[in-house]
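1. what's the 3D shape of this:
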Amino acid sequence: MDMKNIRSQFPILDQEVNGRPLVYLDSAATSQKPLSVIESVERYYREYNSNVHRGVHTLGTKATDGFEGARDKVRKFINAASREEVIFSRGTTTSLNIVATSYGRAFCKEGDEIVISYMEHHSNLIPWQQVAKVTGATLKYIPLQKDGTLNLEDVEKTITDRTKIVAITHVSNVLGTINPIKEIAKIAHAKGAVIVVDGAQAAPHIKVDVQDLDVDFYAFSSHKMCGPTGIGVLYGKKDLLEQMEPVEFGGEMIDFVNLYDSTWKELPWKFEAGTPSIAQAIGLGAAIDFLEEIGMDNIHQHEYDLVEYALKKLSEIEGVTIFGPLDASKKGGVVTFNIDGVHPHDVSTALDMEGIAIRAGHHCAQPLMKVLNQTATARASFYLYNTKEDIDALADGLVKAKEFFSNVF
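-> Down below sits the predicted model:
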């Protein structure tokens, strides 16, 4: 990968923060945007801003072509069987809530089981808590190994003939663990369950083939993969989506409306009520073009090299505890850690004074924090525009922070 050329396409990286060159290590929260994406959104607003589907004038047609063209790009990007299986939403959270509300509440009942893991983001935990409360189903957790991975034997023991839904993250936003989704899907299907995958931390970083994985639902967000905020994707197998009722009602998703009843449009539009995020979809399409030009396998290899280097550098600092797998081949582009005796928020503040942006807190994974016996952690997350020099800056900043707080306290 030509890192100099790639970094030059992200204008936000060419700045100083607190008098130091910006080192952005918070891509798991949101990624930065290349010029091609920024310009695609600006071009829509400057040249053909219009609503989609309903108008037959020139601007409306061009906007519709851009919006629906983005759907085709998503279909190809994840290798969905048809464009009807690609639903646009506000993001991963909304996508997962659609499945929980429309499928979970309709197909779960008292005595059924919903299986998740301890490493789930709140977006893939709370919706299932609510389904369990409404339907009387039981929520079950797959045990977590000491290295932050899942054991397939534990998966087989936890998923039973009563399990109706398995909801699992593809890549943990805290531990970085890459879960064996294809194998888990096979176990779930053997027991008659469907599998719902939170792909927010996977789709931007590794090649995703939903047909090869044989997942039933897969959710991810644009803003974590170089695209705009405010739009995400729900992939669902067509036969399942056709069984589900919409969760929002109004314009765009209807076929015929009578005084006391209505019928819905066909897929994918029956789940897309109201004026959609048109500019954002066009920006997402541009982001996919950008990522595919570089190559998802190249991005994954680059992040593997960064993670391997970061694990080595941080493990050399006395008092640093790293959470999750210590084998880079088992991790996405995330390294979560703490420094003995220093609160993660203080670590983040100290690094910010050096121009280094990381994330600190519970990362929307409070149950996992309890398993780790931590109230919060610090997290550095990498993407295609990061370099080993960024990691050197992080390591140097951590040494400075450690020395500073040891003297203060």
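
2. CA atoms for contacts and neighbours, from now on please.
-> Fine.

3. was I right about Phe77 contacting Ile288?
-> Yes - taking contacts as C-alpha atoms under 8 Å, Phe77 lies within contact range of Ile288: 7.3 Å.

4. Neighbour count for these two, which is higher?
-> Taking neighbours as other C-alpha atoms under 10 Å, Phe77 and Ile288 compare with Ile288 leading, 23 against 20.

5. wait, is the more buried one part of a strand?
-> No - assessed with DSSP: H, G, I helix; E, B strand; the rest coil, Ile288 is helix; it does not lie in a strand.

6. Surely it touches Ile78?
-> No - look at Ile288 against Ile78 with C-alpha under 8 Å: they stay out of range, at 10.4 Å.

7. overlap in contacts of the two?
-> Both Ile288 and Ile78 lack any common contact, where contact means C-alpha atoms under 8 Å, 6 or more residues apart in numbering.

8. Next, the buried residues of stretch 345-353.
-> Buried residues in stretch 345-353, counted by 16 or more other C-alpha atoms under 10 Å: His345, Val347, Ser348, Thr349, Ala350, Leu351, Asp352.

9. Please generate a structure for the following sequence too, so the two can be compared:
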Amino acid sequence: MTVTQVSAIAPNLRKDFPILHQEINGKPLIYFDNAATSQKPTAVINALKNYYELNNANVHRGAHSLSGRATDDYEGARDKVAKFINARSRNEIVYTRNASEAINIVAYTWGLANLKEDDEIILSVMEHHSNIVPWQIIAQKTGTKIRFVELTDTEEFNLQQYKTFLNEKTKLVSIVHVSNTLGCINPVEEIINLAHQQGAKVLIDACQSLPHMPIDVQGMDCDWLVGSGHKMCATTGIGFLYGKEELLLKMPPFLGGGEMIGEVYLDHFTCGELPHKFEAGTPAIGEAIALGAAVDYLSSIGMDKIHQYEEQLTAYLFEKLNKIPHLKIYGNQPTPDGQGRACLAAFNVDGIHASDLATLLDNEGIAIRSGHHCTQPLHRYLEISGSARASLYFYNTFEEIDTFVKALQETIDFFTQMM
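-> I've put the predicted structure just below:
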């Protein structure tokens, strides 16, 4: 694929995203907060709308036509997700409200059943709170020890330290694929292989990788992988847990009632078959159908094309940001062609608070993030209270980067003059 072909993605697809065609404070919206949540194409909005207008009914339980159509669309979306990540079976895809719930399912089922005192869990200092707190709770309940992999001098995952942590006590490794703050792409295949050599299980947080690059769970050989729909062009309120079928079969149910039921007696119950064993109650039907529409949309573009285009955006973004004096970007630098990290930059400017930068940029119609990005331990490790973050997606353009960098420089100049 040529550069020209890849670069044509954003201009051709922006028309699919109604929210992008508006003004904020009298300026065209530039949305650079995609690591927090992505925008939704018309195809996804229509999928949700069509469910409620045409097929609104509960799934699996009704003999009437509406229920049949809703069930077909709901379960069809599961098939799409399974294909999207190359799962072996649709039974390995469990719908959840979000990735946080997916991690908690593993923690409270497999974790409580298998972890004991003196066992060890390996996390990293760059993890999202959702991949720290559940394991802290389980550690408190079981006496399991948590060890945190630190960063290299280039602020990437310290693979050498990780190797020294692995031992016969290691029972679980739970690692983010792409950091939502550092932007580094962690070597998950090697992380997984090394853990498996010690007999440990591995969970991968793929929230920041699923929307941006091809994911193959069989190629990774991860035991579990979690994703959040709202970061990959779907709605809020829907995510999924991928788990190897043999593991999901052994894990006890997380919640009781509704969809997870096989048979219920006064003195006992049986669970339904996979994947419904972990889907208690009436599910987020419309949201799951919308997730399927989002997968269709991303697949129609091609995840390889999205990844290549974002590499170009990354190279251009860093070329421009690196020219701004007194601006510190966290995480590793990309290669000249944009490889080696995600298309996001968390940064600080000497003497200027990140929230002040974000507020003044919003006055120019530019949406970025400021704060700790749900990575407080990482910010403490870096000895900073917070950071500003610009995170891009395939519907963003080189022209938007130019506007953002110009506005950022003017904002810095404004604060500098006031000092």
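
10. Would you give the TM-score for this superposition?
-> Counting by TM-score structural alignment, normalised by the length of structure 1, the TM-score of this superposition works out to 0.99. Behind it: 409 aligned residues with a C-alpha RMSD of 0.8 Å.

11. follow-up on the earlier one: go through the buried residues of stretch 345-353 of structure 1 and name the one nearest Ala63 of structure 1.
-> Distance ranking of those against Ala63 of structure 1, using C-alpha to C-alpha, places Asp352 first at 40.6 Å.

12. just checking, what residue in structure 2 corresponds to that closest one?
-> Applying TM-score structural alignment, one finds that Asp352 of structure 1 aligns to Asp362 in structure 2.

13. Three-state assignment for that match, please.
-> Asp362 of structure 2 falls in the helix class when you classify it by three-state DSSP.

14. what about Ile168 of structure 1, neighbour count?
-> 27.

15. quick one: the strands in the stretch 101-250 of structure 2?
-> For the stretch 101-250 of structure 2, strands defined by DSSP state E, counting those that start in this stretch occupy the ranges 120-124, 145-149, 170-176, 201-205, 224-228, 239-243.

16. Out of those strands, the one nearest Gln339 of structure 2 is which?
-> Of all the strands of the stretch 101-250 of structure 2, strand 170-176 comes closest under C-alpha to C-alpha, at 18.1 Å.

17. What helix or strand is the residue in structure 1 sticking out farthest from the centre located in?
-> The outermost residue of structure 1 relative to its centre, with distances by C-alpha atoms, centre = their mean, is Leu259 at 40.8 Å. Assigning secondary structure by DSSP states H and E places Leu259 of structure 1 outside every helix and strand.

18. what about the aligned residue in structure 2 for it, distance to Pro252 of structure 2?
-> Matched across to structure 2, Leu259 of structure 1 falls on Leu266, judged by TM-score structural alignment. Leu266 of structure 2 sits 20 Å away from Pro252 of structure 2 when distances are taken as C-alpha to C-alpha, to the nearest Å.

19. ditto for Ala107 of structure 2
-> Ala107 of structure 2 is 11 Å from Pro252 of structure 2, by C-alpha to C-alpha.

20. okay, the two: which has more neighbours?
-> Taking neighbours as other C-alpha under 10 Å, Ala107 of structure 2 and Pro252 compare with Ala107 leading, 22 against 17.

21. quick one, what contacts the more buried one?
-> Counted by C-alpha under 8 Å, 6+ apart, Ala107 of structure 2 has contacts Pro134, Trp135, Ile138.

22. okay, now the second one: neighbour count?
-> A count of neighbours around Trp135 of structure 2, defined by other C-alpha under 10 Å, yields 24.

23. Give me the aligned partner of it over in structure 1.
-> If you follow Trp135 of structure 2 across to structure 1 using TM-score structural alignment, you land on Trp128.

24. need the strands for the stretch 301-409 of structure 1, in chain order.
-> Taking DSSP E, counting those that start in this stretch, the strands of the stretch 301-409 of structure 1 run over residues 320-323, 334-339, 356-357, 359-361, 377-381.

25. Would you reformat the strands of the stretch 101-250 of structure 2 as JSON lines and include distance to Met260 of structure 2?
-> Output for those, formatted as JSON lines (distance: least, C-alpha to C-alpha, whole Å):
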{"stretch": "strand 120-124", "distance to Met260 of structure 2": "29"}
{"stretch": "strand 145-149", "distance to Met260 of structure 2": "31"}
{"stretch": "strand 170-176", "distance to Met260 of structure 2": "26"}
{"stretch": "strand 201-205", "distance to Met260 of structure 2": "23"}
{"stretch": "strand 224-228", "distance to Met260 of structure 2": "20"}
{"stretch": "strand 239-243", "distance to Met260 of structure 2": "15"}
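
26. To Ala63 of structure 2, which of the ones you listed lies closest?
-> Closest to Ala63 of structure 2 of the strands of the stretch 101-250 of structure 2 is strand 239-243 (C-alpha to C-alpha; 27.1 Å).

27. so where is the closest one in structure 1?
-> Counting by TM-score structural alignment, strand 239-243 of structure 2 corresponds to residues 232-236.

28. on average, how far is that stretch from the matching bit in structure 2?
-> Compared with structure 2 after fitting, stretch 232-236 of structure 1 deviates on average by 0.3 Å (mean C-alpha distance after the TM-score superposition for structure 1).

29. Break down the stretch 51-200 of structure 1 into its helices, ranges please.
-> With DSSP state H, counting those that start in this stretch, the ranges of helices along the stretch 51-200 of structure 1 come out as 58-78, 92-98, 105-107, 126-135, 152-158, 181-190.

30. Single out the most deeply packed of those.
-> helix 92-98 (a mean of 23; mean count of other C-alpha atoms under 10 Å).

31. That helix vs structure 2, average offset?
-> Compared with structure 2, helix 92-98 of structure 1 is 0.5 Å away on average (mean C-alpha distance after the TM-score superposition for structure 1).
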